[in-house]
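Student: below: sequence and its predicted model.
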Amino acid sequence: MLNDKDVWKRFKTLNVLQLKNCIFIKRFPKSFFEMATLLELDLEGCSNLEMLPNTIKHLKSLKKLNLIDCESLRILPMSIKSLNSLENLNMKGCYSLISLPNELGNLTSLTTLDISYCLSLTSLPNELGNLTSLTTLDISYCSSLTLLPNELGNLTSLTALYVNDCSSLTSLPNDLGNLTSLITLDLSDCKRLTSLPNELGNLKALTTLDLSDCKRLTSLPNELDNLTSLTTLDISDCSSLTLLPNKLGILTSLTTLNMRRCRSLISLPNEFGNLTSLTILDISYCSSSTSLPNELGNLISLTTLNISYYPSLILLPNDIGNFTTLTTLNISYCSSLTLLPNELGNLTSLTILDTTNFSSLISLVNKLDNLAFLTTLCITNWSSITSLSNELGNLTSLTTLYITNCSSLTSLPNELGNLTSLTTLYISNCSNLTLLPNELGNLTSLTTLDISNCSSLISLPNELDNLTSLTALYIIDCSSLTSLPNELDNLTSLTSFYICDYSNLILLSNELSNFTSLTILDISYCSSFTLLPKKLGNLISLTTLDISYYSSLTSLPNKLSNLISFTIFNLSD
């Protein structure tokens, strides 16, 4: 059909032609493109197409040409210069394309040009600088490109330029400073860039600048302080940056600043305190920095602050209490912190607080009960803390609480029973806990409870039977437990029940048969079990039963045959 001239003559007045994913097409017949009225030609995914004929010049009305993933296309015909109406040219993923014709510069109506993922392209024609109507240029993932033509500086209508992941690019032309209409500039993952032209400071319309993962970049030009429209700056993973220009503090329109994993950065400029529009600040993994400037307390618009993985940070500034609009605070893995400022209690809008891995911290802050909107609290890897404040019980908005890997913790406050909004509670790897407060039975909204690896725990409170909303219960490797309260049988909403790795547990209650919603039951590694409850066959919703490593088990209940939807059964030596 493709070579049937008579067929295609009937379509001379076509406006749109889609030949997507026609992998049988290698070449087009010369007469094929005699469609003077065609506006859109879509050849996306024609992965065996090797070339376009010169007769493409007849498509005088063409506005959009889609060549995405034409993986075998090696060259474009010079006659493409005749497509004077073309506005959108997309060659993304033309992996075999080795060069672009100079004639491309004649397409002065082009507004969008995408040559991303053209992995074999080693250079761009200087004539691209003639495309003065261009508003979007994407040359990302052209990993063989080593230079950009200076003439790109002529594209004064450009609003978005994507050069990310051009991993062979070693420098940028100074003329990029002429792109005064540019709003978005993405230079991320240009791993060989060692410096930026000072002229970037002329891009006064720029709102987004992404320099993330420019690992060889050692400094930023002072002239960036001229980017007074900038709202988003990403310098994350710029692991060779040691200092930031003080004048960055002039960028008072900034709302998002990402400095994650700037591992060589030794300090933050005090002038950062001037960024009063900032709502999101991520300075995590800046492992060479030992302190934070007090001036950060001026950032009163912050809603999200991440200062996690600061192993050398020994103190948080008291002015952190000024962040009264903060909703998320991550200070996890700041392992040298021994105290938290009481001013944390002023963060009355806080909903998420992550304090994972505070191995040197010995107590929680006072005034924690002021955090009335806190919904998520992580108290994890606090290896030195022996008790938790009774004030925890005042955090009545909490829905998720992690108390894990607190190896010195010997008890939990009874006031935890006041957290009636709690839906998820993890109390795991607290190896010195011997008892749980009976008041946990008040947590009637709880749907997930994990009490794993609490090796000193000798019993569970009977009051757990009040947790009638519970759907998932994990009681794993609490090796001192010898029995489970019969009252657990009231938890009829359970769908997942894990009571594995109990060498001293010798019996399960027959009342397990009440768990008619249960789909997963894991009672593996309970090596002292000699019998399973006879009524196990009443668990009509059960799909997974794991009873592996039962060395003392001699027989199975007859009623297991009742489990009509039973799908997995694991019985191991």
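Tutor: Thanks, I have the structure now. Residues are numbered from 1 along each chain as shown.

Student: make it CA atoms for all contacts and neighbour counts henceforth
Tutor: Noted.

Student: now L313. Nearest residue, chain neighbours left out?
Tutor: Leaving aside its sequence neighbours, L313 sits nearest to T290 (C-alpha to C-alpha, 6 or more residues apart in numbering; 4.5 Å).

Student: hmm, that neighbour is touching L265, no?
Tutor: No - using C-alpha atoms under 8 Å, T290 is not in contact with L265; the gap is 10.1 Å.

Student: neighbour count for these two, which is higher?
Tutor: Neighbour comparison, T290 and L265: the larger count goes to L265, with 21 against 15 (by other C-alpha atoms under 10 Å).

Student: I'd say the more buried one and L243 touch.
Tutor: Yes - in this structure, L265 is within contact of L243 by C-alpha under 8 Å, at 5.8 Å.

Student: for the residue lying closest to L155 once chain neighbours are set aside, which residues are in contact?
Tutor: Computed as C-alpha to C-alpha, 6+ apart, the closest residue to L155 that is not its neighbour in sequence is T132, at 5.0 Å. T132 makes contact with T108, N154, L155, T156, S157 under the criterion C-alpha atoms under 8 Å, 6 or more residues apart in numbering.

Student: neighbours around R10, how many?
Tutor: 10.

Student: comparison target, given below:
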Amino acid sequence: MDFSLSENQFLPNLRWLSWHNFPRRILKLSKFSLSNLVILDFTRSQLTHDWDGWRHIKRAKKLKVLNLSRCKRLSKTPDFSGLLTLERLILKDCFKLAEIDSSIGQLRHLVFLNLDHCFKLKNLPKELGTLPALTELLLDNTSIERLPDWWGMENMESRRVHISPSSKAGDSLNCVTSLLKLSLNWTDITHLPDSIGALTNLESLLLRNCYRMDRLPSSIKELRSLTELDLSYSKLIEVPNSMESLENLKAFKLYLSPTSAVLALPKLPESLTSLAIVSYVPIADTDLSNLINLKLLLFIMVPVISIQSELVQVPMPRWIGKLSKLEVLTLGHPNITNLSPEFGALPYLKTLQLSNCCALERISQIPLTVTKLHIIRCPLLTTLDISYLKNLSELYVFGSSIEDLSERALSEDLLEWKINKNYGDNLAETFRKMMCEPHGLDGLLPFFT
């Protein structure tokens, strides 16, 4: 590199500068021509908010992407006032970041903001509520405890939304109504503000592992554009009765902990194509027969009674046989004794996974379309006829007492099969992944350990 050049002379056509572990004290950024720079990536660099180089970066009047991931010395963001064209700001894994400069409110073109794993970040500046173009905000694994009450309000007076005394927002704050995705996984958030109902363009709301949040606001029913709602591993004690109004919802994940007060599921929208429910509490009179568009279903009832003789045995819910578009079924229910005849008529079922069905004694009919069959920990199941499953290519049977399956009885078309009456810890991870991945649960289900 010829650093004898005058300032702003080096690499005059530079559009993308990716320099990880940027040598903060060595390189003179003033030598670079930044007038055409569009993307700047300083991942894993030793930068601080008061670094002298920021004043040179403000010369990049065309800058759209700034990546400061893993800048571990960054405790506060720099002044953004000269970066008005910025569209994507990535601050992921800045472990010491605790403050976002108020100048972020000047980034009128900002579409994407990633603050994942900024562990020390507890508060969001009110200026975030003024960003008209923001569509994706990622806050996974931060220390955020609450969203500002002014979220979702173009004009708080006209919306008549209650503002808590602690709110410092002004009466004319614009909101992030353009937001399409809000991710708050693994945060300390305790509740969502009622004003979130005004985020009418929101398509994805992710609240996985929000252990301190026990309920959703009633205004959730206003999120008519919502297509994805993830409440897996969050300890809700109640589910809003207005869920059916989410008429565009496609994917819904729900986890009910032992402390949940939910006695029955509300009616869910028939727009759902993917549903995952894990419950540690008995759910009475569950009927999901209206979910005629469902393609993926995970329905797990975790046994709360350890003595098998105390289990109240029931047949398989008949409504499952009415889900005519179902392609993947993962079922775990300690009380089910058999699979209903209607189940055998499902025309598109490809994957059937039965786990911890402690009372299951027989399977009358498996759909002919099934290509993958996994039976895990069904101790009372002693017989299984798969001779008619001509499309079966994968068979796993573990922790079950099936006696009439032998290598000779298996189809020559089977590409992979394993049969073992024992189920050890070495297999737990394999089957967690196998059963959870189709449903986007990342293999974390405690039920499969």
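Tutor: Sure, I can see it. Please read all numbers here as calculations on a predicted model, not as lab measurements.

Student: SS state for the residue nearest to L313 of the first structure?
Tutor: coil (DSSP: H, G, I helix; E, B strand; the rest coil).

Student: distance of it from L257 of the first structure?
Tutor: 20 Å (C-alpha to C-alpha, to the nearest Å).

Student: go on, L89 of the first structure?
Tutor: From L89 of the first structure to L257 of the first structure the distance is 33 Å (C-alpha to C-alpha).

Student: and for N102 of the first structure?
Tutor: From N102 of the first structure to L257 of the first structure the distance is 40 Å (C-alpha to C-alpha).

Student: and the two? Which one has more around it.
Tutor: Of the pair N102 of the first structure and L257, L257 is the one with more neighbours under other C-alpha under 10 Å, namely 19 against 14.

Student: aligned partner of the more buried one in the second structure?
Tutor: In the second structure, L257 of the first structure lines up with L275, judged by TM-score structural alignment.

Student: which SSE is that match in?
Tutor: Per DSSP states H and E: L275 of the second structure is located in strand 274-279.

Student: return the list of helices and strands in contact with that strand.
Tutor: strand 251-256, strand 296-301 (3 or more C-alpha pairs under 8 Å, 6 or more residues apart in numbering; DSSP states H and E).

Student: please redo it, this time with the cut-off set to 10 Å
Tutor: strand 228-231, strand 251-256, strand 296-301, strand 328-332 (3 or more C-alpha pairs under 10 Å, 6 or more residues apart in numbering; DSSP states H and E).

Student: so which of those strands gets nearest R70 of the second structure?
Tutor: strand 228-231 (26.7 Å; C-alpha to C-alpha).

Student: how big is the offset of the closest one relative to the first structure?
Tutor: In the superposition with the first structure, the average deviation recorded for strand 228-231 of the second structure is 1.2 Å (mean C-alpha distance after the TM-score superposition for the first structure).

Student: L268 of the first structure touches N246, doesn't it?
Tutor: Yes - here L268 of the first structure reaches N246: they are 8.6 Å apart, a contact under C-alpha atoms under 10 Å.

Student: these two: who's more crowded?
Tutor: Legend: neighbour count by other C-alpha under 10 Å for L268 of the first structure and N246, higher for L268 (19 against 14).

Student: ranges for the strands of the stretch 1-150 of the second structure?
Tutor: Secondary structure of the stretch 1-150 of the second structure (DSSP state E, counting those that start in this stretch): strands located at 16-18, 39-41, 65-67, 88-90, 112-114, 136-138.

Student: about what we covered before: any residues in contact with both of L265 and L243 of the first structure?
Tutor: T218 (C-alpha atoms under 10 Å, 6 or more residues apart in numbering).
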